[in-house]
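**Student:** Prediction below, plus the sequence it came from.
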Amino acid sequence: MGLIGISAFARFVRSGLIRGYGMNLKRRLRIAFSSIVIGIVVLGLKFAAYWLTGSVALFSDALETTVNIAASIATLAAVWFAAKPADSNHPYGHDKAEYFAAVLVGVMIVLAAISIFYASWIGFTSGRSPHYSPAGIAMNLTAAIINALWARYLMYYGKKSRSPALLADGRHLMTDVITSAGVLTGVVLVLMTGWKLLDPALAALVGFAVLWSGWGLVKESVGGLMDEAASADVLDKIRLQISEHGEGALEAHDLRSRIAGKSTFVDFHLVVPGEMSVEAAHDICDRIEVAIAEDVPGARVTIHVEPEHKAKHSGIVVL
C-alpha cells in the first residue's frame, strides 16, 4: 500500500468525506486501517526473527502474516463499501460486500498454506538447522502477543457491530497466534535437542492449521452469501415479539429470515380481521416492527397483511 497511501487514507478517515456514514463506520474503518498498520509491524518482527534464526518454521509463520496484511486491506475496502446506503441498483443495501471480503481472506489463507508447504519441503531437503538467537525468539514472541491482543479486540468489536469482515479478520489472527505459539515452542525444542527435522515438520503443521482456518472462513462466508437464515435463538425472539405486540391481529405465518452482514431481513404474513381498517392494521405492523428492531439490532422487517379467510391456523398465534 505504501507509506504515502497509508497516510492519505488516514487523512481520509479523519476527514468529513465519510461523515455521512456515521460515527460507527468511522470507527470500523479506523479499526480496519489499524489492522494493516499492526500487520506491517508484526511482519517486520517475524521476518527479523527468521533472519536471526534461519528457522523454516518461523519463516512459515512470517508468510502467514503477509496474508494477514492482504486480508486487512480487503477488510478495509469491504467495510467501507458495505456501509454505502441502498441505491436503485442495490435496494437492500451493500452489506454482503463483507462476505466477499471474508471469502477472499479464506482464499488467501489457502494460498499461504501452499507457500508454507513449499517452505517446509525445502527445509526437509536442505537439512538446515536454526541458529540460537534470543533476540529472534523475543521478536517472534512480541509479534505473537501483539497479534493476540489485537485479535481479541477485532473479534469483540466485530461481533458487537455484526461485521463479518472484522470478525473473520480477528478469527484468522487468533489462528495465527495459536500457530505462532506452537512454532515458537517447537523452535526452542529444536535448539535444545538438535532435531533438525522438527523445524520443517513444524512448518508443515502450521500449513495444515492455516489451511483449516481458510476452509472454515470460506464455509461460513458462503453461508452468508447463500442467504442463510437467522439462528434459532433470533427466530424465537422474533416470534415472541410478534406474539406479544400483535394485539388485534389473529395470527402470523410464513415467517422467513436471512442474514446479510449486520442486517437481518425478516418477512411474514400477518392475518387480521376482515373488517379491520387499513390504518388499524398499519398500527399493528408498526408496533411489531419497533419491537423486533429493539430485540434484534439491524432487523429490517416486511409484513404482508392478509384478511382472516387467508388464515392457515398455524404458525404464530397472537396473544
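**Tutor:** Structure's in. What do you need? Numbering: from 1, shown residues only.

**Student:** Only C-alpha atoms from now on, for both contacts and neighbour counts.
**Tutor:** Will do.

**Student:** Tell me the secondary structure at the residue of the chain most remote from its centre.
**Tutor:** Most distant residue from the mean C-alpha position of the chain: residue 275, 48.4 Å away (C-alpha atoms, centre = their mean). Following DSSP: H, G, I helix; E, B strand; the rest coil, we place residue 275 in the coil state.

**Student:** Quick check: it vs residue 283, distance?
**Tutor:** 15 Å (C-alpha to C-alpha, to the nearest Å).

**Student:** go on, residue 66?
**Tutor:** 54 Å.

**Student:** what do you get for residue 122?
**Tutor:** Counting by C-alpha to C-alpha - residue 122 and residue 283 are separated by 70 Å.

**Student:** what packs against the one helix or strand residue 202 maps to?
**Tutor:** For residue 202, the enclosing helix or strand under DSSP states H and E is helix 198-225. Under the contact definition 3 or more C-alpha pairs under 8 Å, 6 or more residues apart in numbering; DSSP states H and E, helix 198-225 sits against helix 56-82, helix 97-126, helix 164-193, strand 251-260.

**Student:** List the buried residues of it.
**Tutor:** Using 16 or more other C-alpha atoms under 10 Å as the test for burial, helix 198-225 gives 198-215, 217-218, 220-221, 224-225.

**Student:** and if you look at stretch 34-53?
**Tutor:** 34-40, 42-53.

**Student:** Can you name the residues in contact with that stretch?
**Tutor:** By C-alpha atoms under 8 Å, 6 or more residues apart in numbering, the residues outside stretch 34-53 that reach it are 56, 58-59, 61-62, 65-66, 68-69, 72-73, 130-133, 135-140, 142-144, 146-147, 150.

**Student:** next, the one to line up against it:
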Amino acid sequence: MAERAAWASLAVALLVLGLKALAYFLTGSVALLSDALESTVNVAAALAALLAIRLAQKPPDETHPFGHTKAEYFSAVLEGVLVVGAALLIAKEALPRLLRPIPLEGLGLGLGVSLLAAGLNALLAYFLLREGRRHRSPALTADGYHVLSDVLTSLGVLVGVGLAWPTGFWVLDPLLALLVAGNILLMGFRLVRQSVGGLMDEGLSPEEVERIQGVIQAHLRGRALEVHDLKTRRAGPKSFLEFHLVVPGRMSVEEAHRLCDELERALEAEMPGLVVTIHVEPESERQA
C-alpha cells in the first residue's frame, strides 16, 4: 500500500543522507555538500509524504464528506518550498568558493560513497514512481520525481568533480554546485505549481477528458440525446466527474437509472478511482 512505500522512502532517504554527508566530510567538496543538502530535503519530504498519506486514507466524516484525499497536496507543496530553500542554501555556500576555489582531498573514497548513494536513490525513484502510479498518489509521485532529480544531480556532480580532480580546475566544484541549485530551484517551483493546481480543483488533462468522452459516447447507443456541462477535478488519488445526461421524455426513471449505472461502471473501469455523478434531465433541457 501507499503508506508502506512512504515508510520505505523515509528509510532510504535517511541512509542516502548519511552516505552523502560522509562523502562531503571526506572531500570538503561544496558540490557534494549541495548534493547532501538536497538529501535533507528528501528526508523532510518523505516524512511529510508519510504523514499526508496517512491522513488522506482516513474515511469521509461529518466535516469532510468527500474524504481527506487532498491532504497529499499539502505534502507536495511543502516539498516544493523545502526544495527552494535548499537551492538558496546551496548558492550561499557555493558563491564564496567561486571566487576562491580550493583543492579537494579524499576524492577517491568520497566519490565512491556518493556513487553508492546515487545508486540507492535511483532504485528508490523507480520504486516511488511505480507505486505513485499504482496508488494514484500525488505525494508518492512528487517524491519519486524529486528523488529522480536528485539522482541526475548526483551524477552531474560526480562527473564534474571527477573532471576537476585530474585537471586541477577546482572552480568546477562551486560552478557545479550553482548549477545544482538552479536545477533544484526549477524543480521546486514546478512541484508547487502542480500541487497548487490540485488544491484549486484543476481539471483532468485533455487526454483523460477525451477518454471519458469516448466511454460515454460508446455506451449511449442512441438511448440518450445529449451530454453537457461535463466537469472534472482531481483530489489526490481520486478524480471526480459530473455531467448532465439528457434522455428522451418517454424514458422511465428505471431505464434512466440503469443507463447511469452502466455509464458509471464503464467509466470507473476505464479510470480506476473516478467518482462519477450524473444528473439526468428531460428532453426539454436539450441544448444542441
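**Tutor:** Yep, that arrived. It should be emphasised that the depicted structure is a prediction, and the values quoted were computed from it without experimental measurement.

**Student:** on that earlier part again, quick one: contacts for the corresponding residue of the second structure for the residue farthest from the centre of the first structure?
**Tutor:** Mapped onto the second structure by TM-score structural alignment, residue 275 of the first structure lines up with residue 250. If a contact means C-alpha under 8 Å, 6+ apart, then residue 250 of the second structure has no contacts.

**Student:** do residue 57 of the first structure as well
**Tutor:** 120, 183, 187, 199, 200, 201, 202, 203, 206.

**Student:** For the helix or strand residue 148 of the first structure falls within, grab the matching residue range in the second structure.
**Tutor:** For residue 148 of the first structure, the element it lies in under DSSP H and E is helix 134-160. Under TM-score structural alignment, the match for helix 134-160 of the first structure in the second structure covers residues 108-134.

**Student:** after superposition, how close is that stretch to the first structure?
**Tutor:** Taking mean C-alpha distance after the TM-score superposition for the first structure, the mean distance separating stretch 108-134 of the second structure from the aligned residues in the first structure is 0.9 Å.

**Student:** Now do whichever residue in the second structure pairs up with residue 231 of the first structure against residue 276 of the second structure, distance only.
**Tutor:** Using TM-score structural alignment as the criterion, residue 231 of the first structure maps onto residue 205 of the second structure. From residue 205 of the second structure across to residue 276 of the second structure, the span is 17 Å (C-alpha to C-alpha).

**Student:** Between those two, tell me which one has more neighbours.
**Tutor:** Between residue 205 of the second structure and residue 276, counted using other C-alpha atoms under 10 Å, the more crowded position is residue 276 (18 against 11).

**Student:** list the contacts for the aligned partner of residue 32 of the first structure in the second structure?
**Tutor:** Matched to the second structure by TM-score structural alignment, residue 32 of the first structure sits across from residue 6. Applying C-alpha under 8 Å, 6+ apart, one finds that residue 6 of the second structure lies in contact with 46, 47, 49, 50, 53, 140.

**Student:** Same question for residue 245 of the second structure.
**Tutor:** Going by C-alpha under 8 Å, 6+ apart, residue 245 of the second structure touches 224, 225, 226, 227, 228, 278, 279, 280, 281.

**Student:** same question, residue 262 of the second structure
**Tutor:** Contact analysis of residue 262 of the second structure by C-alpha under 8 Å, 6+ apart lists residue 219.

**Student:** Work out for me the element it sits within.
**Tutor:** Going by DSSP H and E, residue 262 of the second structure is part of helix 253-270.

**Student:** Determine the number of other residues adjacent to residue 186 of the first structure.
**Tutor:** Counted by other C-alpha under 10 Å, the residues lying close to residue 186 of the first structure total 19.

**Student:** Equivalent analysis for residue 78 of the second structure, please.
**Tutor:** Residue 78 of the second structure, neighbours per other C-alpha under 10 Å, totals 20.

**Student:** Next one: it relative to residue 163 of the second structure, how far apart?
**Tutor:** 35 Å.

**Student:** Quick one: which of the contacts of residue 6 of the second structure is the most crowded by neighbours?
**Tutor:** Within the contacts of residue 6 of the second structure, most neighbours by other C-alpha under 10 Å means residue 49, with 34 neighbours.

**Student:** got a list of what the aligned partner of that one in the first structure touches?
**Tutor:** Taking TM-score structural alignment, residue 49 of the second structure has residue 75 as its aligned residue in the first structure. With contact taken as C-alpha under 8 Å, 6+ apart, residue 75 of the first structure is in contact with 32, 98, 101, 102, 165, 166, 169.
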